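Enquirer: here's a sequence, model it:
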Amino acid sequence: MKVLLIKTSSLGDVFHTLPAVEDAWRAVPDLEIDWVVEEAFAAIPQWHPAVKKVIPVAWRRWRKSLFSKGTMAEMKAFRQQLKATDYDVVLDAQGLIKSGIITRMARGPRFGLDKNSCRESLAAKAYQHPQAVAKGQHAIPRVRQLFSQVLNYQIPEGLSYGVDRSRWQRPQVDGDFWIFLHGTTWITKLWPEAYWRDLAMLTSQSGRKVLLPWGNDEELERAQRIAAGLEGVEVLPKMGLNDLNAYLAHAQAVAGVDTGLSHVVAALEVPSVAIYGATDSTLTGVLGPQVEVMRSEYSDCAPCLSKTCLKNEPGAIQPPCYREISPQRVFESLLKRI
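Expert: Sure, this is the predicted structure:
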């Protein structure tokens, strides 16, 4: 069976689709999936053996110069690529108007979420076979349910992303190492720096190395402060996602915050803890068989979903919603998972 899957973005959404792909690959004989995905995430679908071809789309780049000659030529080539194959199933797992437009371009019976199930109800007009999938669930079980209804199989027990970590060669690091994903986009999603340093000390004292990746100057400076004077705590050189994946895939454990890289770790099924304070993990948070999500139980406001802290409280640990998620608690959780 040849399936065209439309799931273009974001990074977390792409990872949330992999368990459904794994289910389908196990249940449907001779399944082959072509996956339409934003060009920035084109490497990720290739991690799964069911995906035979990745078709990059560049909506984010195209919309900046929609009517330029170069953009028009790229859009024409993209449409021709979609129409070059007759598919048994064209499945839009995104549920947006833009993904519905892509679905209409392809050749084959069109499936997607019905108007009451998708994020943008107009998208449902693109599908010949709309599917009802209840809202209020985490994204992963929703996509798994959609796939099972369209491809007619029972959802298996358990959860697997189907990613083989051996595709990445182990970096040249002696002994066991843990990775701390300390960087993220909002200041309210940052676990307190003093906690990271305490966790680094606990890990180092246990005989394990700590590796600190970074993606910008602010994260580099934070990593340097966390590592300062601590034996076995190392700031990694700047690297791309594929190189960093090699470290993540072979880490003994990973601690992280609400960031895209925590979704990568969940997909790699590495023992990990994902720390949530200001944000809500219920619908789109990190989820996996080897990850523990630590949610703040700070009853005053968490999760506030605010990019700036709304509390004006004294204390060294800020934001206050992270105070109860102590370094000792994270350390002990990781020890239990390895």
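
Enquirer: going forward, measure contacts between C-alpha atoms and count neighbours the same way
Expert: OK.

Enquirer: contacts only, for the spatially closest residue to Ser160 that is not a sequence neighbour.
Expert: Closest residue to Ser160 apart from its sequence neighbours, by C-alpha to C-alpha, 6 or more residues apart in numbering: Pro19 at 5.5 Å. For Pro19, the contact set (C-alpha atoms under 8 Å, 6 or more residues apart in numbering) comprises 140, 144, 159-162.

Enquirer: to compare against the first, here's the next sequence to fold:
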Amino acid sequence: MKLLLVKLSSLGDVVHSFPALTDAKTMFPDLVVDWAVEEAFAPIAALHPAVRHTISVPMRRLRKTPLRAWRSGEAGAVRRALAREHYDIVIDAQGLVKSALVAALAHGPRHGFDRTSAREGLASHFYRARHHVPEVEHMATRIRKLFALALGYSLEGLPEDCGLRPLPPEEGAAPYLVYLHGTTWPTKTWSLEGWQSLARLAEAAGWQVKMFAHGAVEEARARKVAESCAAVQLLPPQSLDRLAPVLGAAAGVVSVDTGLGHLAAAYGVPTLGLYGPTDPQLTGMFGPRVRELAATGRECAPCQKSACRIAPHMKEGPPCMADHDARGVWAALQALGAQKG
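Expert: This next block holds a predicted model:
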């Protein structure tokens, strides 16, 4: 059986599709999966063992400069790649008009969420089969149910399995933690003081801490954390395919609500998520060794907003996130089982 999965973005959404692929491969051992995905996330989609090929879709360029993309041949290349195979089934697990249009370029019966379940109801008009999976559960669970309905099997008895496993550390390398501080929304950031205190707690316990940074704002924050604690190692900007094994071999990860945190959780690494404006019940980290600390005692959280109405002047670390205490975060990470070997 040949299946085309359409799930273009974002990084967290891509990772949330992994458990459904594990289910499908378990039920159909001969299953062959191709995945149409935004080019930036193709290295992550390719991590799942069920995936044969990824079809990179330069969606941002196709939308921003369609004429240039057409003249350069990119649009035609994507169309030919999608039409190259005849699939037994095409599943759009995103439910957006753009993903439905990508799915429509492929050969095979198209399945997706129905009008009341899709993120954009109009997308459902492009599917042959529409499945009702209400947006009341975690996204990974909803995609699992979508696959089960489309392929005709029951989820009963199937474990929640992302299909990835922790990676062995490099020979002779000291065990380390990863702190993921960067995120797209200012409201999802933790305070600088929180990260600095957490780094010092790791140092006192004999840990090395690795941090990434993308862009000037993140680089400035990471540098200040490193300057406050000798245990922090700043890694240079790297591609996702090079960052993934760093996460997979970590002894533990502390993360704000960001895509790399979802990937760490999928690897089965002890992963602690810090939440404030977003709701981990619907889009939280999904994995066997995950704990999420949500904002407590604030009626405004989760607000699902990228700007804080309580403290609009704050550029990072809004009140709901600043409430997370470094000692409490450290204790929660230790309880997850982050150990030195």
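
Enquirer: so which bits of the strand or helix carrying the residue nearest to Ser160 of structure 1 are buried?
Expert: Using DSSP states H and E, the element containing Pro19 of structure 1 is helix 11-27. When neighbours are counted by 16 or more other C-alpha atoms under 10 Å, the buried residues of helix 11-27 of structure 1 are found to be 11-25, 27.

Enquirer: before we move on, back to that, most neighbours among the contacts of Pro19 of structure 1, which one?
Expert: The residue in the contacts of Pro19 of structure 1 with the most neighbours, by other C-alpha atoms under 10 Å, is Arg144 (25 neighbours).

Enquirer: skipping adjacent residues, who's closest to that residue in space?
Expert: Ala20 (4.4 Å).

Enquirer: which residues in structure 2 form strands?
Expert: Per DSSP state E, structure 2 carries strands over the ranges 2-6, 32-38, 51-57, 89-92, 110-113, 129-131, 176-180, 208-211, 232-234, 252-256, 271-274, 290-293.

Enquirer: could I get these as TSV with distance to Thr65 of structure 2 and mean neighbour count?
Expert: Below are those laid out as TSV (distance: least, C-alpha to C-alpha, whole Å; neighbours: other C-alpha atoms under 10 Å):
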stretch	distance to Thr65 of structure 2	mean neighbour count
strand 2-6	22	24
strand 32-38	16	23
strand 51-57	14	19
strand 89-92	24	26
strand 110-113	28	28
strand 129-131	32	19
strand 176-180	32	25
strand 208-211	34	21
strand 232-234	35	20
strand 252-256	33	26
strand 271-274	37	28
strand 290-293	39	20
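
Enquirer: reformat the ones you listed as TSV; add distance to Gly337 of structure 2.
Expert: Below are the strands of structure 2 laid out as TSV (distance: least, C-alpha to C-alpha, whole Å):
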stretch	distance to Gly337 of structure 2
strand 2-6	34
strand 32-38	34
strand 51-57	30
strand 89-92	36
strand 110-113	38
strand 129-131	39
strand 176-180	12
strand 208-211	16
strand 232-234	21
strand 252-256	8
strand 271-274	10
strand 290-293	10
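
Enquirer: for the residue nearest to Ala75 of structure 2 when sequence neighbours are not counted, what are its contacts?
Expert: Of all residues not flanking Ala75 of structure 2 in the chain, Ala69 sits nearest, at 5.8 Å (C-alpha to C-alpha, 6+ apart). Taking C-alpha under 8 Å, 6+ apart, we find Ala69 of structure 2 in contact with 61-62, 75.

Enquirer: for those residues, which one is nearest Leu96 of structure 2?
Expert: Of all those, Leu96 of structure 2 sits closest to Leu62, with 15.6 Å by C-alpha to C-alpha.

Enquirer: aligned partner of that closest one in structure 1?
Expert: By TM-score structural alignment, Leu62 of structure 2 lines up with Trp62 in structure 1.

Enquirer: swap in Val253 of structure 2?
Expert: Aligned counterpart of Val253 of structure 2 in structure 1: Val254 (TM-score structural alignment).

Enquirer: just confirm its match contacts Asp176, I think it does.
Expert: No - contact between Val254 of structure 1 and Asp176 fails when scored by C-alpha atoms under 8 Å: they sit 11.6 Å apart.
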